[in-house]
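Student: Structural data only, the sequence is not supplied:
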C-alpha cells in the first residue's frame, strides 16, 4: 500500500529496515485460498534475504544515490520514515533536498514471483498512464520505472511515483481492537460517511466504464496505446495468489488473449481447478476432496448460464482487481475527500459483466474469510450488513448516472442489478479471488441460487470412478506433503536459532526431496565447482534458465538431447539419441500443467519427407526435478557441456552425411534395435535383416504417426535417492501436434557441417523380416552384403535351375526381351513359381538364393498371418503387393495351401479370399514364390497361373552329407 504519512520537514534518522517497527508482515490469503506451507516457509526466508540486501544498500548510501539519478536535477534525497509494506510491495518515501517527495516501490521477493515481477510493474505503469490520460481519477504520476535487469542494486523491478500526502482510508475503516487482524469495515462507521466514500468511488467507476476494448487480456507494456494494442493473457490478482500461496503456475501462455466472456470465465475456472489438482495440500481429507471435485465440476457446467449474452463478445472494460476502499487516500479523518487512488497493479482488460458486478469491497474486505461463514446453515450476520450497503451503492450509482447526459439507460447500474438477480455476482467474486473452499459464502450463495439444478448436476458426478480416484490420490499426496513440511519446519527452526544461515536454508530447498520453491531467489548462489571450461557442472531445476538463456543470442547454438528409457534393451537407441543435436530457436518457461512442471526448448532440426531435405521444428521438455543434476545428464543440454564435445560433433556430422545419402528409396541392412511410437511410447524390436528405407512410403501407410525426431526423455538418471523416471510421451505428442512448425525445404547440395550436425538420427522404413514399419537408428544401418553364391547350394536339377534363372532374368529385365502382356495391358507380367516337396529340402532357400543373386529383398508372407483375420484379407494383400512393388522385392508365400486351398460352396469367406488374391496376383510384375508340402491341395485357378513348378525330392544321403560338410567347413 502507498505510504500515507504526513510530510516532515526534517527527515528522521535513517532506520535499519530490519528493525522491529519495520518487519514485513506477509498478508496471507489462507481465508479463501489454501496455502502451501512448505513453499511459504521458503518465501519467508527469501524475503528476509531480500530485506537484508535492501538494508545493505541503504546503510552504504547506494540506495539514495541511485534514486537521486532519476531526479531531473539529480538532487540528493533521504528516506523519510519507515519501510512501508503491503501484500506484494515494499515502499519507501524518499524526500529530496527541494522538499519534493517520491514513493519508491519494489515487488517483494518471496511475495511476488520473479517470473512476473517485471510484468506486474509494467502493467501498473500502463494502467496509471491510461487512467491519468482518460479520466480525472487522482492516481499518482509515475516519475520513473524499470525492470529487474535495469536495477543496478539487484533489488528487482521498481516504480517511482509522486508521494500522495494524506491518510489511508483503510486505516480509518479498520477495527484496531479486533481479535484477528482484518480489513473488515468497522460497524460504527456513519452511513453518511459511507455514502460520501461510495459516491466518489462510483464516479471513478463511471469514468472507467467509458473505456472500451476489443479483446480480453493484458494491457500492453508502457509506451504503447493501451486501447489499440493487441492484448494477451492477463496478469491477475487471483492467478498470482494461486502461485504465491499454492505454488501452482496457472497463467499460461502470455500470448493468449480471449474474445468472449464465456471463454475467459472457463480459463479462470481452469486456474482454480489446476490449483486443486496440482497443489498437494489443496484438500484436507477424503470427504473434502470429493466435495471440492463435485463443486468444481458443477461450476464449470453452469458457467454458460451465468454469462450475460449482451456482453459476451463486446464492451470489454478495464478491470482493477484490487480496486476498493483500501486503495483510497483521503485528505484527513474529518475530510473524506479522496486525493489519491493507488495500488492498481493487478489491472487488465476483462468482461463488462465482471466490471459491472455487485462490488466485493462494500465492507472493504472480501466476503470469503471466516467472518462470512454460515452458522447452522443460516446466512452469516454480516450478510445483512453487506446487502444493506449494496442497496445504498446501487441507489448512489443510479443517482450519479442520471447526472450524465446520454446515460438514461443506466447501463452500469443495470449490470450490477443483473449480477444480483442472476446470481452471477457470486461467480464474479469467486473468479476474482479464488474458490478452493466450497463452503465459502459466495459458493454457498451460488448453490442456493441454483438449488435444484445444482443438486441434479452434483449427482451426475457423485460416486464416479474419476471422483474416487481423484479423492484417493489427493489423500496420498497429503501424507507426502506432511513429511515435506515437517522437514522444512525443522530447518526453519535451525534458522531461527542461528544454527543455520538463511542462505543455507534456501540452498537446501534446492536439494530437498519436496517441491522446490515456486520461483527461484536471485540471492542463492550455486557454488558447485566449475569444469575446465569455466562452466558449472551441476544445476538445480530453478536455475535451468541460466543454462539455456544465452543460447538464444547464438544462431548456431546446439543442445544435445538424451533419450534414455528404463529398459536396457533400448540402450543402443538411447546412445544414438544422445548424439543428436538441435539448433535452439527459443526458450520459455512453461506453466504448471496437470501432469507436472517443465521447461520447454524450441528447436530446429533437418529431416526428410521422403523426397527432399528440410528444416522443421520440435520441442524438448525438461521435467522438473529435485536436487542438483549434472548438466550433461539432463534430457537436453548445450553441446559445450558435453564431456566429449569434439568427438560427439564429429560423430553427428558423419551420421548427418549418412542421413542425406538415404533420401528416397534404399535397401539396407539393419543390425540392432528398431522402434515404433505407439500412444507416445516406444515399442522396440530387434532387427537383424534387410530393411527398405523410404520416408514418403512410411507416411503413406502411417499418416497419423507421431515421429519423435528429437526424442524427449524425462529420465533424470541417478540422484541421491536412485533413479527417477518421468513419462511425458503423451503430453509431448499433444504439444508436438499443436505447435509443429512447417517443413521448410533446404538445398542438400549446399549442406554444411553445421547442417549435417542437426540431421535426424533415425530414418523410417520397412523391415522385411518383421513385416512392419519401424524407425531405424543410423548407427545400426549398413550397406547390404549380398551373397550371390548361395544359388550354388541349391539341390534342384540343373535344368530346372537354368529355366528358373532364364525366366527370372527375362521378367526382371536383366536381359533384353520382347515385352509380354496379357490381353489386358499391365496384366500377367509377373513370374509365379510353385515350389513343392517335403519339409527341409530347400524350397525357401531357393527364394532366398534368388533374392541374393538378383540383389533384391525377399518379402516373406506367412499364410497363417493372412487367414488370422478374414475381414482384413483384402487390405493385407493390397499392403503386401504395394510393399513388394515399392522396394522391388521378391514375394514368398510360405505354406500357401493353407490360404489358397480349393474353393468350396460351404466356405464362401475362403472362396472370396482366393478370388481377391488371384486378382492382385494378375497385376504383380515381380517374382512370386509359392511353397507347399501338398501340391494337390491348391485351387485349380491358382495352379493355372503358375508359370514354373519345381518339385523337391527327399534329400539323398550324399546330398545330406554335402550339406553337413558345407556347414561344418
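Tutor: Received the coordinates, thanks. Nothing here was measured: the structure is a model prediction, and the numbers come from that model.
Student: Could you use CA atoms for every contact and neighbour count after this?
Tutor: OK.
Student: how close does residue 460 sit to residue 473?
Tutor: 21 Å (Cα to Cα, to the nearest Å).
Student: my bad, should have said residue 799
Tutor: According to Cα to Cα, residue 799 and residue 473 sit 76 Å apart.
Student: Settle it for me: which of those two has more neighbours?
Tutor: Ranked by neighbour count (other Cα atoms under 10 Å), residue 799 and residue 473 place residue 473 first, with 14 against 9.
Student: Name the SS class of that one, please.
Tutor: Using DSSP: H, G, I helix; E, B strand; the rest coil, the structure places residue 473 in helix.
Student: quick one, strands of the stretch 301-450 of the chain?
Tutor: For the stretch 301-450 of the chain, applying DSSP state E, counting those that start in this stretch gives strands covering 317-320, 328-330, 338-341, 347-350.
Student: just the ones you listed: most buried one?
Tutor: strand 347-350 (a mean of 27; mean count of other Cα atoms under 10 Å).
Student: Show residues contacting it.
Tutor: Under the criterion Cα atoms under 8 Å, 6 or more residues apart in numbering, residues 123-124, 127, 213, 215-219, 234-236, 261, 316-321 lie in contact with strand 347-350.
Student: among the residues you listed, which are in helices?
Tutor: Cross-referencing these against helices under DSSP state H gives 123, 124, 127, 261.
Student: so what's the second one closest to, chain neighbours aside?
Tutor: Leaving aside its sequence neighbours, residue 124 sits nearest to residue 345 (Cα to Cα, 6 or more residues apart in numbering; 4.3 Å).
Student: Against that first model, consider the following:
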C-alpha cells in the first residue's frame, strides 16, 4: 500500500530544483559550461544547446564539426545523493560496455561538484548518441501530448510491437549474463575488474528522502552490501516501515488507513524474514545487474527503429535474480499505480502485451542458445535458468 508523497517536501524539492535550473538560462552561466566542455574535448565547437530536463539531470550538448558531446548535471532538489549517483552511474556504464553488447554512451570524464563548471553539481561528460526517437514514442499513442501520461498505441502493428519488444528482450538477456557475488553498487577496481563495494542506491531510496520525509540516517550505510536476497528484501521492508513512521504529511487519511498500512508493512517484513519472497536456490546469488529506471523513455532508437543506446543508468546495481527475471512493467509504458482506468484494467491490457513480449523473448533466447551465449549442457547439480521471463529449475543447463 503506497503512501502519497509529502506535499510540503515535494514543494520544497521542486522550489530548490527550479531555482537551480533557471540560472542555466543566463548566458553568463552557459558560457563557462561550454568552455569547460571544450577543455575536455578536441575539435572546433559549432553549437551549444540545452537538450532536455530529465527527472534527475539536465543535459547540454556541445557540437563539433566531427561529433558531439553531452554534459549531464545532477539536479539539486531531485537528486539527494548526487556524488554517489554519479560515481555509481559511471562505474555501471563502463561495466555494461565491457561485459555486454548493450550500447551505452562512452564516458569521457566525470567529477564532483567542486570540479564542475561554476561549482554547479557532480557531472558526467559523455559522447552524444545520434538517434531519431525513443522507444517510448514508438510505443506511445501517436499525437499524445507530451505533458500527459503515456498511453500504449492500441493500433500498433503486431510485427512492429514484437520487433520493439524483441530488442528490449535482448537488452534484458545481456544484462542477465554477468554474475556478481553480492547485492550493491559497483566500483571499478582496475581497467577490467569491478566489485560490489557500496550500498545499492535505488530510486526509491532517493524518493523516500526527497518526498517521503525519511531521515538519511535510516537508510542502509554507504558501505552496506547484502550477501543474500532475503536480507536485502528485509531491508527494503524495514525502509517502508520507517517511511510510515517518519513522513509527516499526507501519509494516512484515517486511523483505519494507518492500521492497514502498518499491518501490510509488518506482514511484508515477516514474509521477507521467513524467506518466502525469494527462491531458495537463488538466495545466495549469483546476483544480476538491475536498473530501476530501465524503460522505453530511456532507450534511444535510430532511423531503422533499432536501439542506438540505453541511457540514464544512475539507479543501477547488483540485485536479486528475481528482479531481473520478472515480466517488465513497462510493456504498457505506464506503471500500474498510475493507470487511469485502475489496476484491473491495467492487468487485462498487460496480459495481452505480455504474450507478445514472451514470444519475442523466446526468439532472443533461441538465438542466444544457438550462439552458445546463454546456456550450455552440464551434468552437475540443478541450477537456475531463465526462460521467457520465468525462473525455472533445471538439471541440464547452466547460465554462462
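Tutor: Thanks, I have the structure now. A quick note: this is a predicted structure, and the numbers were derived from the prediction, not measured.
Student: follow-up on the earlier one: thought the residue nearest to residue 124 of structure 1 was touching residue 121?
Tutor: Yes. Taking contacts as Cα atoms under 8 Å, residue 345 of structure 1 lies within contact range of residue 121: 6.8 Å.
Student: Of the contacts of strand 347-350 of structure 1, just the buried ones, ChimeraX syntax please.
Tutor: In ChimeraX, this line selects whichever of the contacts of strand 347-350 of structure 1 come out buried by 16 or more other Cα atoms under 10 Å:
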select :123,124,127,213,215,216,217,218,219,234,235,236,261,316,317,318,319,320,321
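Student: Give the aligned range of stretch 265-274 of structure 1 in structure 2.
Tutor: Here stretch 265-274 of structure 1 aligns to structure 2 at residues 233-242, judged by TM-score structural alignment.
Student: whoops, stretch 659-672 of structure 1 was the one
Tutor: With TM-score structural alignment applied, stretch 659-672 of structure 1 matches no range in structure 2.
Student: got a list of what residue 14 of structure 2 touches?
Tutor: Counting by Cα under 8 Å, 6+ apart, residue 14 of structure 2 has contacts 77, 78.
Student: That one corresponds to which position in structure 1?
Tutor: Aligned counterpart of residue 14 of structure 2 in structure 1: residue 44 (TM-score structural alignment).
Student: Check the secondary structure at its match for me.
Tutor: Residue 44 of structure 1 - assigned by three-state DSSP - is helix.
Student: Then the one 4 residues further on?
Tutor: Local secondary structure at residue 48 of structure 1 is given as helix here, using three-state DSSP.
Student: And it, how close does it get to residue 389 of structure 1?
Tutor: Look at residue 48 of structure 1 and residue 389 of structure 1: by Cα to Cα, they are 40 Å apart.
Student: Then residue 131 of structure 1?
Tutor: Using Cα to Cα, we find residue 131 of structure 1 at a distance of 27 Å from residue 389 of structure 1.
Student: Also residue 453 of structure 1?
Tutor: For residue 453 of structure 1, the distance to residue 389 of structure 1 - Cα to Cα - is 30 Å.
Student: higher neighbour count, those two?
Tutor: Using other Cα under 10 Å as the criterion, residue 453 of structure 1 and residue 389 rank with residue 389 on top: 19 against 13.
Student: Per the alignment, that one pairs with which residue of structure 2?
Tutor: Counting by TM-score structural alignment, the partner of residue 389 of structure 1 is residue 353.
Student: quick one, what contacts that match?
Tutor: Counted by Cα under 8 Å, 6+ apart, residue 353 of structure 2 has contacts 331, 332.
Student: give me that answer again for 10 Å
Tutor: Residues near residue 353 of structure 2 by Cα atoms under 10 Å, 6 or more residues apart in numbering: 152, 158, 161, 162, 165, 331, 332, 347.
Student: nearest to residue 253 of structure 2, of those?
Tutor: Of all the contacts of residue 353 of structure 2, residue 253 of structure 2 sits closest to residue 347, with 27.0 Å by Cα to Cα.
Student: Relative to residue 174 of structure 2, how far out is the residue nearest to the spatial centre of structure 2?
Tutor: Residue closest to the average C-alpha location in structure 2 (Cα atoms, centre = their mean): residue 293, at 2.3 Å. Residue 293 of structure 2 sits 16 Å away from residue 174 of structure 2 when distances are taken as Cα to Cα.
Student: Likewise for residue 325 of structure 2?
Tutor: With Cα to Cα as the criterion, residue 325 of structure 2 and residue 174 of structure 2 are 12 Å apart.
Student: superposed on structure 1, where does the match of stretch 265-274 of structure 1 end up, distance-wise?
Tutor: Its aligned residues in structure 1 lie a mean 1.1 Å from stretch 233-242 of structure 2 after superposition (mean Cα distance after the TM-score superposition for structure 1).
Student: How about stretch 84-96 of structure 2?
Tutor: Once the two models are superposed, stretch 84-96 of structure 2 sits on average 1.0 Å from its counterpart in structure 1 (mean Cα distance after the TM-score superposition for structure 1).
Student: whereabouts in structure 1 does that stretch align?
Tutor: Counting by TM-score structural alignment, stretch 84-96 of structure 2 corresponds to residues 119-131.
Student: again, but for stretch 157-171 of structure 2
Tutor: Under TM-score structural alignment, stretch 157-171 of structure 2 corresponds to residues 190-204 of structure 1.
Student: Show me what counts as buried in the matching stretch.
Tutor: Residues of stretch 190-204 of structure 1 classed as buried: 194, 197, 198, 199, 200, 201, 202, 203, 204 (neighbour count, 16+ other Cα under 10 Å).
Student: Which single one of those residues is nearest to residue 167 of structure 1?
Tutor: If you rank these by distance to residue 167 of structure 1 using Cα to Cα, residue 197 comes first, at 13.6 Å.
Student: Give me the distance between that closest one and residue 171 of structure 1.
Tutor: Taking Cα to Cα, one finds residue 197 of structure 1 at 14 Å from residue 171 of structure 1.
Student: and what of residue 320 of structure 1?
Tutor: The gap separating residue 320 of structure 1 from residue 171 of structure 1 is 21 Å, by Cα to Cα.
Student: again, but for residue 133 of structure 1
Tutor: 29 Å.
Student: Which one of those two is surrounded by more residues?
Tutor: Neighbours were counted for residue 133 of structure 1 and for residue 171 using other Cα under 10 Å; residue 171 has more, 15 against 10.
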